[in-house]
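**Q** based on what follows, work out the 3D shape:
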Amino acid sequence: METDALIIGAGPAGLFQAFQLGLQGIASHLVDALPHVGGQCAQLYGHKPIYDIPGIPVCTGAELVQLLERQIAPMQVPRHLSQQVESLQQRDDGRWLAQTTAGTLFAARSVFMAAGVGAFVPKALKVPGVDGLLPEQLHYHPLQLDMASGHTVLVYGGDEEAVNAAIACASSCDGPQSSGGSGAAKTYLMHRRDAFQAEPQQLARLRQLRDSGAIEVVIGQITEVRHAAGRLGAVQWMDGEGREHLLSIDMLLVFLGISPRLGPISDWGLSIERKQLVVDPATQATSAAGIYAVGDIVTYPGKKKLILCAFHEATMAAFAAAEYLQGEKPLLQYTTTSAKLHGFLGVAHPGAQ
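**A** Got it, this is the predicted structure:
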């Protein structure tokens, strides 16, 4: 894919980077290792309040991501999720050739690193049989749970995300299946001990659903996945006494946490200090021409790891990239008055007839 800009990382910094590039008339693509946009903000602070976003007294991480998505909607930025850029090389014509773990290939005139502290990769379930499952039967940290309706679901994990997922599945799956009428779907929640990390109201809701039978809590650990021709049939699990049991299910949702990895970025020849990319704060340019970096992944004198600082850095990087790509400094225009910017945003200019 040919593109003016490739943004690696779809957290708040990456999303706002796409917006600022769009205001400069620069088309971009977003790549992220997670199966959804929002990065660390959605994954770790999805339901927690944030108080230091200008003009927004309070919002959750998920709400901030939704607002940023609304903001870039006019730019129609393609997303390439559940994949990580594994190689980055400069071609003779100056473009950067990037290939992802999914085999997607980009030829980008500029690259923007917005990968936070690295790519957030879900921790994989490593037991016999798991590699043979079909993709629609095994999901890591899904945000949308509509696909669970009508299935016998096992939510595996004990943190807030797992609890919320089990509650959501029980709410959507409890009752007769909409097609086939073969009885009620079932939601299981499995954790190694009968203690869950979640907000008090969520724990109270979990107790209600346990008492009603909508959620069955299983205390143990998965030791094997059973399937036939890729079709999930059951998991084998071990209780605290070391006894093995079988649990029949047809969908597995895994919440074992996520971990940031700098990954292949360290092999791309960019100047790095303490696992952070060194940039010029005036342009956010890295040591390689045409590559910029913003957010928690960068370092420079006075750097602060705050979302609002990343927004400023994305603005500086967009102006610098516009000059790099277009060969001249872009004019400073204001979204309140610029007909050109109104065109990018898809809004009517006040002076238009």
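**Q** going forward, measure contacts and count neighbours with C-alpha atoms only.
**A** Fine.
**Q** residue 85 contacts residue 100, correct?
**A** Yes: Residue 85 lies in contact with residue 100 (C-alpha atoms under 8 Å); the separation is 4.1 Å.
**Q** higher neighbour count, the two?
**A** Higher neighbour count among residue 85 and residue 100: residue 85, with 23 against 19, using other C-alpha atoms under 10 Å.
**Q** what are the ranges of the strands in the stretch 51-200 of the chain?
**A** 59-60, 79-80, 85-90, 96-100, 105-113, 119-122, 138-140, 153-156, 187-191 (DSSP state E, counting those that start in this stretch).
**Q** with distance to residue 342 added, can I get the ones you listed in TSV?
**A** Formatted as TSV, those follow (distance: least, C-alpha to C-alpha, whole Å):
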stretch	distance to residue 342
strand 59-60	27
strand 79-80	23
strand 85-90	33
strand 96-100	30
strand 105-113	24
strand 119-122	34
strand 138-140	39
strand 153-156	46
strand 187-191	48
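**Q** ok, which of the ones you listed comes nearest residue 300?
**A** Nearest to residue 300, of all the strands of the stretch 51-200 of the chain, is strand 105-113, at 14.9 Å by C-alpha to C-alpha.
**Q** alongside the first, I'd like the structure of this one:
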Amino acid sequence: MTDASSTAPIDTDVVIVGAGPIGLFAIFQLGMLKICCHIVDSLEEVGGQCTALYPEKPIFDIPAHPRIDGAALIENLETQAAPFHPTYHLNQQVTGLTPRPDGGFDIETSTGTQIRCKAVVIAAGGGAFGPNRPPLDGLADYEGRSVFYMVKRREDFRGKRIVIAGGGDSAVDWAVSLPEVADKVYVVHRRDKFRAAPDMVDRMAAWVAAGKLELVTPCQLSGLDGADGKLTAVRVKDLDGNERVLDADILLPFFGLAAKLGPIENWGFPVDKHTIPVDRATCETPLPGVFAIGDVAQYEGKLKLILQGFADAAAAAHKIHGIVYPDEALHFEYSTTKGVPGEK
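**A** This next block holds a predicted model:
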């Protein structure tokens, strides 16, 4: 269920801040303990970066899925959460958190939605994010028409001449994928070496050998040519200032994301480099009743992997059970014996 906004206060057990893969799995973990959730996310769709940036990017470290793309992972997580009837408040940001005398919290969002809850789970990844834009004159005129910071559908780029700028995982991943549909792909990077998985770099080199991809290194973007939002060429310069013109229809600058936790940073607990310190066993923050899971949570030995975020969600859910049901002992049952609502 999706509720764009609400002015009347809503009562629920838990508010989850962030509808990425970890937030979605938290719905399931809490639901299995009979805990109801409302989820708030600043994006228009659930899925976080998997939906917004990497819907067709393959993921290889999800248990029992040797390979699954971002969109399919989110679809499966939504299906897994659906039996617990979560309510999504999308395209809005949590702006206020006020502790209540009874130990719960009053939550307010940027659209005026007010929610009363007993616990809060922050599953915000690195926070609200946006692309790092290259400093090119007239860039905004092409954004959304010829310049894109994400690839949602590979098919949209079929037959195009594409310039990919960057040297990290995203740049290399799409340099490996897009030659299958594009007419020509250039990869512009300021160094000859790439900061990506060696196997992917090798696969990129195979496209170079096949003549479908050209490495333009060491070079940097220097300008754009075109009109009315339609690119005709991308200009680059080498380290000596020599300029080259690349005939192009599309520019994909992959220079990382600028992430901010926003109002979360003012909730009364320490924040270090967009992460929140938590108790390793429970993922509870220094503010009792508020938990952080996934990439936003920091503790000794933390690995920034989706599968560890899933484990965080389970740990937090079991601690939250004692908050929502203080007079009930938690008799843990495996899903294989307990089942899921609606399953026969």
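**Q** residue 50 of structure 1 is nearest to which of the strands of the stretch 51-200 of structure 1?
**A** Of all those, strand 59-60 comes closest under C-alpha to C-alpha, at 5.4 Å.
**Q** how about the counterpart of residue 148 of structure 1 in structure 2: what's its closest non-neighbour residue?
**A** In structure 2, the residue matched to residue 148 of structure 1 (TM-score structural alignment) is residue 157. Nearest residue to residue 157 of structure 2 in three dimensions, chain neighbours excluded: residue 182, at 6.1 Å (C-alpha to C-alpha, 6 or more residues apart in numbering).
**Q** what are the boundaries of the helices in the stretch 151-300 of structure 2?
**A** Secondary structure of the stretch 151-300 of structure 2 (DSSP state H, counting those that start in this stretch): helices at 169-177, 198-210.
**Q** ok, which of the ones you listed comes nearest residue 226 of structure 2?
**A** For residue 226 of structure 2, the closest of the helices of the stretch 151-300 of structure 2 is helix 169-177, at 23.2 Å, according to C-alpha to C-alpha.
**Q** what's the mean deviation for that closest one versus structure 1?
**A** Here the mean offset of helix 169-177 of structure 2 against structure 1 after fitting is 2.1 Å, by mean C-alpha distance after the TM-score superposition for structure 1.
**Q** list the helices and strands that helix packs on?
**A** strand 161-165, strand 184-188, helix 198-210 (3 or more C-alpha pairs under 8 Å, 6 or more residues apart in numbering; DSSP states H and E).
**Q** mean neighbour count added to the ones you listed, as JSON lines?
**A** JSON lines is the format used below for those (neighbours: other C-alpha atoms under 10 Å):
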{"stretch": "strand 161-165", "mean neighbour count": "25"}
{"stretch": "strand 184-188", "mean neighbour count": "24"}
{"stretch": "helix 198-210", "mean neighbour count": "15"}
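**Q** looking at those, which is closest to residue 262 of structure 2?
**A** Residue 262 of structure 2 sits nearest to strand 161-165 of all these, at 28.2 Å, using C-alpha to C-alpha.
**Q** that closest one vs structure 1, average distance?
**A** Here strand 161-165 of structure 2, set against structure 1 after superposition, deviates by a mean of 1.3 Å using mean C-alpha distance after the TM-score superposition for structure 1.
**Q** report the inter-axis angle for that strand versus strand 184-188.
**A** On the basis of axes from the mean of the first three to the mean of the last three C-alpha atoms, to 10 degrees, strand 161-165 of structure 2 is oriented at 20 degrees to strand 184-188.
**Q** for strand 161-165 of structure 2, give me every contacting residue.
**A** 171, 175, 182-189, 221, 234, 246-255 (C-alpha atoms under 8 Å, 6 or more residues apart in numbering).
**Q** same check, this time on stretch 111-118 of structure 1
**A** Counting by C-alpha under 8 Å, 6+ apart, 5-11, 13-14, 40, 96, 260-263, 276, 290-297 sit against stretch 111-118 of structure 1.
**Q** mind redoing it with 7 Å?
**A** Counting by C-alpha atoms under 7 Å, 6 or more residues apart in numbering, stretch 111-118 of structure 1 makes contact with 5-9, 13-14, 260-262, 290-297, all of which sit outside it.
**Q** can you check stretch 18-38 of structure 1 too?
**A** Applying C-alpha under 7 Å, 6+ apart, the external contacts of stretch 18-38 of structure 1 come out as 3-12, 65, 72, 75, 77-84, 119-121, 314-315, 318, 322, 341, 344.
**Q** gap between the two ends of it?
**A** Taking C-alpha to C-alpha, to the nearest Å, stretch 18-38 of structure 1 runs 13 Å from one end to the other.
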